[in-house]
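Engineer: predicted coordinates and the sequence they were generated for:
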Amino acid sequence: MITIYDIAKKANVSAMTVSRVINNTGKISEATRKRVKQVMEELHYVPNSTARSLVLQKTMMLSLLITDITNPFFTTVARGAEDTARKFGYKMLFGNSDEDYTKESEYVDSIVSTRVDGVLFAPAGDGSLDHLTRLQKHRIPFVILDREVPGIESDLVLGDSKEGARRLVEHLLQLGHRRIALVNGSPDVSTARLRQQGYADALKLADIPYDDELVVHISYRDFRDDGALDRLLGLERPPTAIFAANNVLAVGMIRALRERGLRVPDDVSVVCFDDLGLASVLDPFLTVAAQPAYQFGALGVQMLLERIEAGPELQRRTIMLPSELMLRSSVRPLADA
């Protein structure tokens, strides 16, 4: 195995000089730095990351824990996070909780044992409080993405869920829909609560009574509760439009409607929060409130690195990213709703 002593001998410098080049510390002439790096390349030397982390007191690794890797929103968040981390010389470790608190807890155990320099954390819900508290106890810096957790003060990168939901429902109302169902995530997830508030606000502004029968809560991760859709369709006055609180729910709803012989938008209109990624490029069909997912990851990493460098003295910060209303063909205007 090639060591720094082999590099030093061939480059005609001391082992300490080689160490300083590897760790980018101390004052070294540019000519010496180039000579050492050239020898490292010739000998195919790979620095020992464990030893380097002891010198720098850093692992140069970050962790990203998201809730659903199959959701195009989080896939794009991950791309933004990794691209930005690499620009600053960091590697990114990924975890996927599947909206499951037990699995999330296991990932937090791994994060603590790995001793990464910081964590981008998209919590499964309010029950993530204990997991985030554990990171705090181990003094591991983190930035929370997408969802707030009551009881935790931290840097946040959030989307404006309430405003985006209100605008989606207002769009349906403007096209004549009055019976609008909400298929939402679990109430213990902050984005689900905010999107329900936006839904309710839009109805109130239009003087339309809020109807509990039109609101159902299921998992954000997958639409498997066919009973929820059957209850909505079985109402004496079924909905003419459905607001799905995220893109995974929207795809599941559309599939379930088609299985029942119903067409979108001819029979039922559908809108949702978050876009469908490449699917929208190939078939721009679904009307959505699109969030800048890449920026969630990119800005999250920038905030995290600032937190790592500044420590707890840095004031807590919140970035609120607006959504963009993308009007497409999944909504049918009603002449008389």
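Structural biologist: Good, I have the coordinates. Numbering: from 1, shown residues only.
Engineer: okay, CA-based contacts and neighbour counts for the rest of this
Structural biologist: OK.
Engineer: which parts of stretch 300-314 are buried?
Structural biologist: Of all the residues in stretch 300-314, those buried under the rule 16 or more other CA atoms under 10 Å are 300-305, 307-308.
Engineer: hold the first one in mind and look at this next one:
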Amino acid sequence: MKKKRKISIKDISKELGISTTTISFIINNKAKNRISKEVIEKVEDYIEKVGYKPNTTAQTLRTGKSKTIVFMAEDISDPFFSAIAKEMEEIAFENGYKIIYCSTENKKERALELLDLFKDRQVDAFIITPPEGFKDEMEKLIRENKQAVMVFDRYYDDFEHNYVVLDNLASSTRATRYLLDNGFQNVGFVGLKSDISPTLERLQGYQQVMAENGQKDRSVLIPFDEVKTLTGRKKIYDFIKRNPQIDSLLFATNSLAISGLKTLKEMSLKIPEDVSVLTFDDRDLFELYSPPISVISQPVSQLANELIKGTLNLLESDFKESSKFRKVLKGQLIERISSSRVSENNSI
């Protein structure tokens, strides 16, 4: 069977009696204020009728744009990052862009390999959740100025860059103060042992409120690669054993909270009767858990919208200094049974 020949811009030009330049402008969304509405509609209707698909390789060479954005997350399987990715995909698609997803697993070497791979493929922009110890590499990537770069979920203090983040300090401060206001005296904090900004700020917010209220800092920090392991759970177990007076726990990430919930179950500690629980980042599991777990929820839809809006702004402005895009968004405290104060008659 003879393969059907692919339709070209020249074929469309010949059929409609319209120049290839005009058709190219319409296909590449550059027809506004240049070409009449009637001609645009005529070409678009014909393209839809014949099922014309532009040659993406030739289009990239001609325009210098691949219409692709890379989202380099810490872990794309994490419900928080996957929810962000899904919402960004919808917005990007509406604006003519596709998104490629990948995970660094918080490893510097892996992030460098992925950057080299995608820079060779001429992607237009990067949205990156940088791993630990990646500041110099991020600064170099931004300085090269060949792609738009948006940093997500964390940021750096000592060089200019674009970012969209949660207000982690204010969120942690609010969460700790909420537990103290609920009558809990001995709030424990389970965080990540890391130098990334959200980790540092969540610990800082906890310590700040505890100090202001004359309370002792009771915290433990777990290395990233141990969070989901038996070693990480053992550290949480030992921490609780060393601090039997702890009456509430604030977890800095949803992964830490899951390890913590498993540990509390192994220790036969009831929530909230024996210990109250509050964590960062909502997920279905926390709402369905018995009892439901209180959270500081990140505004997923707003974060995704700001990330894509900011990235598209950078692309349209050719990443000029004046186009710097920085957004710090507020978290939402969602109160559930896990953070309730149990009265002396054992009713919640």
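Structural biologist: On my side now, so go ahead. This one's a predicted model, so the numbers in the text were calculated from it and none came from an experiment.
Engineer: can I get the buried residues of stretch 300-314 of structure 1 in a markdown table with distance to residue 1 of structure 1?
Structural biologist: Below are the buried residues of stretch 300-314 of structure 1 laid out as a markdown table (distance: CA to CA, whole Å):
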| residue | distance to residue 1 of structure 1 |
| --- | --- |
| 300 | 38 |
| 301 | 35 |
| 302 | 36 |
| 303 | 38 |
| 304 | 35 |
| 305 | 33 |
| 307 | 37 |
| 308 | 33 |
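Engineer: closest one to residue 290 of structure 1 out of those residues, please.
Structural biologist: Using CA to CA, residue 300 comes nearest to residue 290 of structure 1 of the buried residues of stretch 300-314 of structure 1, at 18.1 Å.
Engineer: contacting residues for that closest one?
Structural biologist: By CA atoms under 8 Å, 6 or more residues apart in numbering, residue 300 of structure 1 lies in contact with 81, 120, 143-145, 156-157.
Engineer: and the counterpart of residue 240 of structure 1 in structure 2, what does it touch?
Structural biologist: Under the alignment (TM-score structural alignment), residue 240 of structure 1 maps onto residue 247 of structure 2. Neighbour list for residue 247 of structure 2: 184-188, 274-276 [criterion: CA under 8 Å, 6+ apart].
Engineer: residue 111 of structure 2 now?
Structural biologist: Contacts for residue 111 of structure 2 were tallied using CA under 8 Å, 6+ apart; they are 104, 130-131.
Engineer: determine how far stretch 197-215 of structure 2 lies from the middle of the whole chain.
Structural biologist: Relative to the mean C-alpha coordinate of its chain, stretch 197-215 of structure 2 is positioned 23 Å out (CA atoms, centre = their mean, to the nearest Å).
Engineer: same check, this time on stretch 188-201 of structure 2
Structural biologist: Relative to its chain's centre, stretch 188-201 of structure 2 lies at 17 Å (CA atoms, centre = their mean).
Engineer: go on, stretch 169-177 of structure 1?
Structural biologist: The chain centre lies 29 Å from the centre of stretch 169-177 of structure 1; the measure is CA atoms, centre = their mean.
Engineer: and it, which stretch of structure 2?
Structural biologist: Going by TM-score structural alignment: stretch 169-177 of structure 1 matches residues 176-184.
Engineer: and that stretch, what's buried?
Structural biologist: Residues of stretch 176-184 of structure 2 classed as buried: 176-180, 184 (neighbour count, 16+ other CA under 10 Å).
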